[in-house]
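1. this is a predicted model, with the sequence first.
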Amino acid sequence: MKNSKLIYTKRIDRVTDYIRSNLDQSPSLDDLAKVAFLSPFHFHRVFTAITGETINAFTNRQRLEKAARRLKFSDQTATEIALSCGFTSSSTFSRSFKKYFEVSPTEYRKTGKIENSKICKDFHPVNEYVLEMSDEELSRKFPVEIKRFPERRVAFIRVVDAYADNRVLHAFDRLIDWAKANSCFDEGTVFGMSLDDPTVTPADKYRYEACITLPDSGNIDFTTEISEMRIPKMDYAVTRVSGDIKIVATATEYLFNKWLINSAFEPEHQPALEIFLDKENVCNWEHFELDLCIPVRPLRSI
């Protein structure tokens, strides 16, 4: 069947989304197979065939990457982070973290870097694009507003190993062609979502979703490749960016590493957004017109 792999991929996407949303739990193989509408006898082989990882390896990597983000962006203790990410104890978490990243949780929290790790070569070289600017220059160039976004109905294409072979660009091409054919493009907002942190996720595992908002109601002819979801109402920290990839990388670095940790907000457990303001030229990546958006909530004391 021509589209069989896409069908299997969408089923396994349901499972990876479920695992990511329930990292503090340990669902059984039968439970995960039900999410994918697959037989438990064959589910593990299908999962590995689609993702390139075993269920245990995928779950462990997601837990460690989530923990790394919390070490970097929250004031939670290592024990609190360990338990919230599904580890049975802080000692188990510390051993797993050190084994995977080759740096202890304490060292990572101090530096925010894993550059000595042997797997670091598989990460995106994001830092090479960041421009040298003072804090004053950054805050002046990238002012941040808090905006409330309503609940949205969204069509999307998920891409794995996202930046290999222009996969993201091709996904946006296909999504935009589909939206125009279904009369959704003119009123839709085109945006992208990074499901992983490029500073901790190996490049070949990095996932990105090319998205467009849809009318709240009405029947739309979805293809095998294009899925539908709803994004809940949420507050976002938003800064506008105009320029090349170095400007985008610098703004992203500032938003997460400078503005956020000095603000009265903490990140929600939802992906950041890149809203393409010039949606007719989404695939012109020599110059960007973007709103960079981090989902946030008021910072809580612990």
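-> Good, I have the coordinates.

2. CA atoms for contacts and neighbours, from now on please.
-> Noted.

3. A strand includes Glu136, no?
-> No. Residue state for Glu136 (DSSP: H, G, I helix; E, B strand; the rest coil) corresponds to helix; a strand is not indicated.

4. how near is it to Asp291?
-> Distance of Glu136 to Asp291, computed by C-alpha to C-alpha, to the nearest Å: 20 Å.

5. which one of the two is surrounded by more residues?
-> It is Asp291, of Glu136 and Asp291, that has more neighbours when counted by other C-alpha atoms under 10 Å, with 19 against 8.

6. and that one, which of the three is it?
-> Secondary structure state of Asp291, per three-state DSSP, is strand.

7. take this one as well and set it beside the first:
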Amino acid sequence: MHENRRHVEQINKALPYIEACIGEGKSLTLENVSQFCNVSSFHFHRVFQSCVGQTFGKYVRRLRLERAAFWLLYTAATVSEVSESSHYESNAVFSRAFKKHFQESPSNFRRNRLNISTDSFQQFFSNLSMQDIEPVDFCWVKSQRLAFIRKVGRYESVASLAWHSLKTQTQFVPGISASELYIGIAHDNPLITDYDQMRYDACVPVSMDFKPSFNIGICNLPSAHYAKFLYKGKEDEIWSMYDAIYYGWLLKNKISLINFAIFSEHRPCSEKNEIALYVPICK
């Protein structure tokens, strides 16, 4: 049990580091990450596969390709520029890897995803009033240090599990148990990532001296410009608004995003029954 606990702590330390490096387009090797976690490459490779369910190499390749898909959808970058920023040695190698993962070429992926018709968009939603959502504000959000618990799978299924785990495991932890702010990070876009691989983090802000333990990891919410939306409704139906943002507002308005995750924010003790959604945008 002690060994398993230590392994989970190592992976919780590694995942935000891996994802930050990929998000920033930095090179990344097994040796880099092993050194960051203060363990041998052999040990880390074995522990990573056991805890994450994928080899380190396969996980990194998938996230790099999904980052490339993100740039194709939400920026004006050319395929060559996306290939270079994804650390592929040539456009041909990048295109082969992309097609193997997404079953279509980068150019076709961009064209097909951006050509979602009005009819198919309307059929997608059961709540058609979501189609015309607009942000209530555009604002700068400062970086925050967060404690998190992650669950992987379809957001509608795993988000509540993540929050239950976080609240259960932190109910007696000083600095967390009395948190006045909950932050949910939805890392993945349903236009890009398979539902069973989508990552959701239930988070609370913590001070710099907070020490992570077992299932609780530490990550940083990056500072950036965000479009702020307000959701008022049943908490378990908020995913309709995420879909409306991804499938509607972003594509309809040709908004350029930066490669950070959408996050939600709500105050559990507030009398207002509303959740704020923040979408990272270029400005």
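-> On my side now, so go ahead. What you see is a predicted model, and the numbers here were worked out from it, not measured in a lab.

8. now the strands for the stretch 51-200 of structure 1?
-> Listed in chain order, the strands found in the stretch 51-200 of structure 1 under DSSP state E, counting those that start in this stretch are 145-149, 152-160, 190-194.

9. most packed of those?
-> For these, the largest average neighbour count (mean count of other C-alpha atoms under 10 Å) is found in strand 190-194, namely a mean of 22.

10. what residues does that strand touch?
-> Applying C-alpha atoms under 8 Å, 6 or more residues apart in numbering, the external contacts of strand 190-194 of structure 1 come out as 207-213, 271-277, 279.

11. one step back: just put the strands of the stretch 51-200 of structure 1 in JSON lines and tack on distance to Thr239 of structure 1.
-> Output for the strands of the stretch 51-200 of structure 1, formatted as JSON lines (distance: least, C-alpha to C-alpha, whole Å):
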{"stretch": "strand 145-149", "distance to Thr239 of structure 1": "7"}
{"stretch": "strand 152-160", "distance to Thr239 of structure 1": "20"}
{"stretch": "strand 190-194", "distance to Thr239 of structure 1": "14"}
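
12. nearest to Ser94 of structure 1 among the ones you listed would be which one?
-> Closest to Ser94 of structure 1 of these is strand 190-194 (C-alpha to C-alpha; 26.4 Å).

13. next secondary structure after that closest one?
-> strand 207-214 (DSSP states H and E).

14. angle of that next one against strand 152-160?
-> On the basis of axes from the mean of the first three to the mean of the last three C-alpha atoms, to 10 degrees, strand 207-214 of structure 1 is oriented at 150 degrees to strand 152-160.

15. what separates the helix or strand just after strand 207-214 of structure 1 from the chain centre, distance-wise?
-> Per DSSP H and E, the first helix or strand lying C-terminal to strand 207-214 of structure 1 is strand 227-231. Centre-to-centre, strand 227-231 of structure 1 and its host chain are 15 Å apart (C-alpha atoms, centre = their mean, to the nearest Å).

16. buried stuff in strand 227-231 of structure 1?
-> Judged by neighbour count (16 or more other C-alpha atoms under 10 Å), strand 227-231 of structure 1 contains no buried residues.

17. just to revisit the earlier point, mind picking the two most distant members of the contacts of strand 190-194 of structure 1?
-> By the measure C-alpha to C-alpha, Arg207 and Leu277 form the most distant pair in the contacts of strand 190-194 of structure 1, at 22.0 Å.

18. quick one, helices of structure 2?
-> Counting by DSSP state H, structure 2 has helices at residues 2-23, 30-36, 41-52, 56-74, 79-85, 91-102, 106-114, 118-124, 155-169, 239-244, 250-252.

19. which of the contacts of strand 190-194 of structure 1 sits closest to Leu260 of structure 1?
-> Leu260 of structure 1 has its nearest neighbour among these in Ala272, at 12.8 Å by C-alpha to C-alpha.

20. which of the strands of the stretch 51-200 of structure 1 sits closest to Trp259 of structure 1?
-> strand 145-149 (11.1 Å).

21. mean deviation (superposed) between that closest one and structure 2, please.
-> Strand 145-149 of structure 1: mean distance to aligned residues in structure 2 after superposition is 1.6 Å, counting by mean C-alpha distance after the TM-score superposition for structure 1.

22. what's the angle from that strand to strand 227-231?
-> Relative orientation of strand 145-149 of structure 1 and strand 227-231, computed by the same axes, to 10 degrees: 120 degrees.

23. give me the number of residues near Asp243 of structure 2?
-> 18.

24. distance of the counterpart of it in structure 1 from Ile261 of structure 1?
-> Under the alignment defined by TM-score structural alignment, Asp243 of structure 2 corresponds to Glu253 in structure 1. Remark: distance between Glu253 of structure 1 and Ile261 of structure 1 (C-alpha to C-alpha) = 12 Å.

25. is it true that Tyr155 of structure 2 touches Met198?
-> Yes. Proximity of Tyr155 of structure 2 to Met198 meets the contact threshold set by C-alpha atoms under 8 Å, at 7.1 Å.

26. you'd agree Ser264 of structure 2 is up against Glu274?
-> No. Taking C-alpha under 8 Å as the definition, Ser264 of structure 2 is not a contact partner of Glu274, at 10.4 Å.

27. give me the more crowded residue out of the two.
-> Ser264 (22 against 16).

28. for that one, give me its contacts.
-> Contact partners of Ser264 of structure 2, counting by C-alpha under 8 Å, 6+ apart, are Ile183, Gly184, Ile185, Ile275, Ala276, Leu277, Tyr278.

29. so Met198 of structure 2 sits against Glu156, correct?
-> No. Using C-alpha under 8 Å, Met198 of structure 2 makes no contact with Glu156, being 10.7 Å away.

30. okay, those two: which has more neighbours?
-> The neighbour count for Met198 of structure 2 versus Glu156, taken as other C-alpha under 10 Å, is higher for Met198 (19 against 14).

31. can you tell me what that one aligns to in structure 1?
-> Under TM-score structural alignment, Met198 of structure 2 pairs with Tyr206 in structure 1.

32. list the contacts for Glu187 of structure 1?
-> Leu214.

33. can we see that at 10 Å?
-> Contact analysis of Glu187 of structure 1 by C-alpha atoms under 10 Å, 6 or more residues apart in numbering lists Ala179, Ile212, Thr213, Leu214, Pro215.

34. residues near the first one, how many?
-> By the measure other C-alpha under 10 Å, the count of residues near Ala179 of structure 1 is 22.

35. what does the third one give?
-> Taking other C-alpha under 10 Å as the criterion, the count of residues near Thr213 of structure 1 is 22.
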